[in-house]
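**Q** With the input below, show me the fold.
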Amino acid sequence: MPAMNFESRRSPVFGRGGMAAASQPLAVAAGLKILAQGGSAADAAVAIAAALNVTEPTSTGLGGDAFALYFDAASKKVSVLNGSGRAPANLTLERLQREGLGDALPPYHPYTITVPGACAAWCDLHERFGRLPLSQILEPAEKLAEEGFPVAPVTAYFWQRAAQGQLARSINGRELTLDGRGPMAGELFRNPGLARTLRVIAEGGKEAFYHGPIASAIATVIAEAGGCLTEADLAAHTSTWEEPISVDYRGLRIWECPPNGQGLAALLALNLLSGFDLAALPALSPERLHLEIEAMRLAFADAFHYIADPAFSPAPLADLLSPNYADIRRRLIDPRRADLEFSHGTPPAVSDTVYFCVVDGQGNACSFINSNYMGFGTGIVPLGWGFSLQNRGHNFSLQPGHPNVLAPGKRPYHTIIPALATHAVSGDLYGPFGVMGGFMQPQGHMQVAVALVDDGLDPQAALDRPRFCIEPQAAGGKVALEEGMPEATLQRLAEMGHPIEIAGGMARSLFGRGQIIRRDPLNGVLCGGSDPRADGLAMVIDG
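**A** Next up, the predicted model:
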């Protein structure tokens, strides 16, 4: 595949009847079809999630997890759906230690498979906010899987890599290939197993996934691979509706999912940046990027310490997100030099993937993210069902006493996070947004929020802007900078002590892939953008 060059421009998309933005055009078309049939933003979101499982299995699917933020226009209330799964009941730290895995769990090991939460999340979102029958919502994806679809270019690149990687090594992985290879751009791919799965869910809902033949196939293949997740683990799974967390950033309230997701990191960084006049600094200047990078380093230091399953180790969220704590932590930022060794703070008491979004004609909005984690996840496929199983459990800590330490029935630190913004005073919708891609996600949320708020960019321009990506778990505090950054900025950041590297071509995937839809509260006009680093687009229906 040719290098991913940014040599053209894309206009933002405007409209009023409803809009969807996703990383695959065929998935956007599925969502718009459901909107045109009278579906809500939730209905369209489920249709897109299902279609993305078909067209971009390199990132997402029924073998993974999902999170959603939903804005109800009538009440102006933001709801959070946590669709992440839990560790098997028989998986303990002691078991890993006995088997010589107590220091590190290999990324594609069957022990990394947590219960897939996506199906329950789709069904629970539909049950609360949907209008149309589930069978109607899943029909576009089922048709794509049964009849086949032409594979998009960026997806083809990563599919071919996975076909030589975990799909080649994992049980039944060849089921998601063409005789062992990944499809080429424009080549048709059929997935009759996934079409069958979608039909079963359309008829029987989430019960048909977590009980019966699908659950049996999941448990059987995991046991065959040497894992320990059982049918009882699947049957016990539930999504949870939770309270969102938020901060006021210069008149916009930015909403995120609470832990076990890492949305907290984005909010911590924005809280720190609210104390600096970023608009007075040129957008890609070393002075501004330095502040953003240091704010993100501080945010990750707290995130890695505090984010865990709140049922086991609740974080002091109100204290962490207080202006007082931001003031204390902000003093650690030296405007002239990088600090590569920030440690977590102790706040004083004061009281990961595909991302897509939808806004319907009534102003309801859904910010949704669905992921297998590392591409196809483990690459392990329940025989005949057409989807791979995630490796989300790789994000557990194996350090005894850590808040995020592995435990039976526990949810791990989760990288996937949707975001949404409302106007702080009126509560009206500003719009859903998100940037997917591992630990890039809170960094992407912060960078596009700054572009939208401090610089007044439209959604497409905000997504087009070159990004940085801290590698928070890498030694030395390395910062990747995207091709397109000014040369003077690169040089000055290095002089300030940032260990930098430049990434271009297909390595741009490091910087994530985002979608944004903004709504004008006065006239209902929607403005959408889609990340040029992926295959997708934003599109509107008439109304």
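**Q** When you work out contacts or count neighbours from here on, use the C-alpha atoms and nothing else.
**A** Fine.
**Q** can you map out the helices along the stretch 201-350 of the chain?
**A** 207-210, 213-225, 231-235, 263-273, 286-306, 317-320, 323-330 (DSSP state H, counting those that start in this stretch).
**Q** now the end-to-end length of stretch 205-224.
**A** One end of stretch 205-224 sits 27 Å from the other (CA to CA, to the nearest Å).
**Q** compare with the first, here's sequence two:
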Amino acid sequence: MRDFQLPGRSPVLATEGMCATSHPLGVKVALDTLARGGNAVDAAIAGAVLLGLCEPQMTGLGGDAFVLMKPAGSDDILALNGSGRAPAAASAQKLRAQGLKAVPPTSPHSVTVPGAVDAFCALSDTHGKLGLADTLGPVIRYFETGVPVAPRVAFDWSESTDMLQGSARDTYLVGGNPPGIGHQFALPGQAEVLRRIADKGRAGFYEGEVAADMVATLQAAGGVHTEADFAATACDWTDPISGTYKGTELVEHPPNGQGATAILMTNILSHFDIAALDPFGAKRAHIEAEAAKLAYDARNRLLADPDHTARLAHMLDMGTAEKLAALINPKRAMGAAASLTESVHKDTIYITVVDRDRMAVSLIYSIFNNFGSGIASDKFGILMQNRGAGFTLDRWHPNEMGPGKRPMHTIIPGMLRENGRVTMPFGVMGGAYQPNGHARFLSNMVDFGMDAQTSIDAPRAFSDNGVMKVERGYSDTVRAELYAMGHAVVVPDGPIGGAQAIRIDESGYLEGASDARKDGCALGY
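**A** As a prediction, this is how the structure comes out:
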């Protein structure tokens, strides 16, 4: 139980259904969907789509999604890969010939075909109750009339104005400036797109006028996308991967997501007595940072499109973690484990919903960078993701850009399972931080007995590309000790990540937790 004399949030308890996400209106729409007969899938879709309006710098119809889902009456977990592919004419060789060492994140070459809409359609068709038209109906009016810009959203918006280009500046800026807190922001063009999806399903987005608008905008900017690339988009059902940390099973989405990185990191941490350390002390933060360096190095070398990832078993093997753990000096920071070649940033939304039948959805949905590529379709204002910046241009690398290929992805939904029972869908936003965030969230609960809300509230640190970001929640003494160990310590300008979780208690109630680093909340009924 938290100390009620200190700032913080209590967990939210309910029985019939619950949602936790990063904006209150997303939670409201999800709960309204449950209350009118929808299930967790319907609610997650409605809430996620609305977040594309409430947090347009984070996500939108031009993005990708990954989903873990527990059906009602079962403890099996299904995985859905809603990430898009590079166009058929994509070529790393041509970009190398231009002298490029990496995919420019604000170029059309960074734009992979958006996969989220196809994933939402597939989820609704196979596991929803209401149907897509009924699910999206109440959401559309918000896109038409607008919502007030929330404080964290305004902060992110002001940091990212320069990302926007062309017609995107007309759609997402107000007189050339980012909208302030409380500004009523609407996307009427996307309201029309949603009406077409509600009417025609995936064809309303991937075919016809909407697809033609996206393709024409990309081609005008120098992209090689075609309408055939959009029409061919298809999500994939796949099997999740998992590892066990001190009796709790951590279930992750398989590649091309980076979930294997979180499992490898927890496997490395299992070789240390983390529970004997101060949870907010320098020694724990140091070991966590060193484990992250090693796990992320493996990610950068091994993870890619699932058709091109050949060493997943090696990455998940406990013997690999044991050898890596032996490289950690508990008193001294190592240099960078290897040069980080992928372009990894930090912008995502996460939503989790559990309904009265205990169907559970863990869904993460993103356009990658703040405002993605910065390119929006001219007619409908659909911001295009820049997931292609996650490719490398290194020849023969498993994650080398190629035609019809999926890039390595940062977004990873998570679930926990204990003694065979699914106990918690959860997610930690924050781009590169996400695997580290999953490992820390789990360790906070398993090693230190924190509830989900306390685990989320706890201060964070992240060793990112040679710099150790340490939130202000840590003391100056801890920062000084980390510096003395050899870490390049900085206090980040903004918070590290954001998290949401719902615990499914065996006695029957639901316990929701939501990160104060975002604008959202957990609510149930």
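**Q** quick one: which of the helices of the stretch 201-350 of the first structure is nearest Ser388 of the first structure?
**A** Closest approach to Ser388 of the first structure among the helices of the stretch 201-350 of the first structure (CA to CA): helix 213-225, 9.6 Å.
**Q** quick one: that closest one to the second structure mean distance?
**A** For helix 213-225 of the first structure, the mean deviation from the second structure after alignment is 0.6 Å (mean CA distance after the TM-score superposition for the first structure).
**Q** What residues in the second structure pair up with that helix?
**A** Taken onto the second structure by TM-score structural alignment, helix 213-225 of the first structure occupies residues 209-221 there.
**Q** returning to that earlier point: deepest of the helices of the stretch 201-350 of the first structure, which one?
**A** helix 263-273 (a mean of 28; mean count of other CA atoms under 10 Å).
**Q** Leu198 of the first structure corresponds to which position in the second structure?
**A** Following TM-score structural alignment, the counterpart assigned to Leu198 of the first structure within the second structure is Leu194.
**Q** Just give me the residue right at the centre of the second structure.
**A** When CA atoms, centre = their mean is applied to the second structure, the residue found nearest the centroid is Ile411 (3.6 Å).
**Q** Which element, helix or strand, includes it?
**A** Assigned by DSSP states H and E, Ile411 of the second structure belongs to no helix or strand.
**Q** mind checking the SS state of Ala68 of the first structure?
**A** Assigned with DSSP: H, G, I helix; E, B strand; the rest coil, Ala68 of the first structure falls in the strand class.
**Q** what about the helices in the stretch 401-525 of the second structure?
**A** Using DSSP H, counting those that start in this stretch, the helices of the stretch 401-525 of the second structure run over residues 433-448, 452-457, 476-484.
**Q** Same list as before, these that is, but in TSV and with mean neighbour count and distance to Val215 of the second structure included.
**A** Output for the helices of the stretch 401-525 of the second structure, formatted as TSV (neighbours: other CA atoms under 10 Å; distance: least, CA to CA, whole Å):
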stretch	mean neighbour count	distance to Val215 of the second structure
helix 433-448	23	31
helix 452-457	24	40
helix 476-484	16	49
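**Q** Just send those back as a markdown table, with distance to Ser167 of the second structure too.
**A** What follows is the helices of the stretch 401-525 of the second structure, written out as a markdown table (distance: least, CA to CA, whole Å):
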| stretch | distance to Ser167 of the second structure |
| --- | --- |
| helix 433-448 | 31 |
| helix 452-457 | 38 |
| helix 476-484 | 44 |
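**Q** what distance separates the match of helix 213-225 of the first structure from the centre of its chain?
**A** 26 Å (CA atoms, centre = their mean, to the nearest Å).
**Q** ditto for stretch 239-255 of the first structure
**A** Chain-centre distance of stretch 239-255 of the first structure: 16 Å, with CA atoms, centre = their mean.
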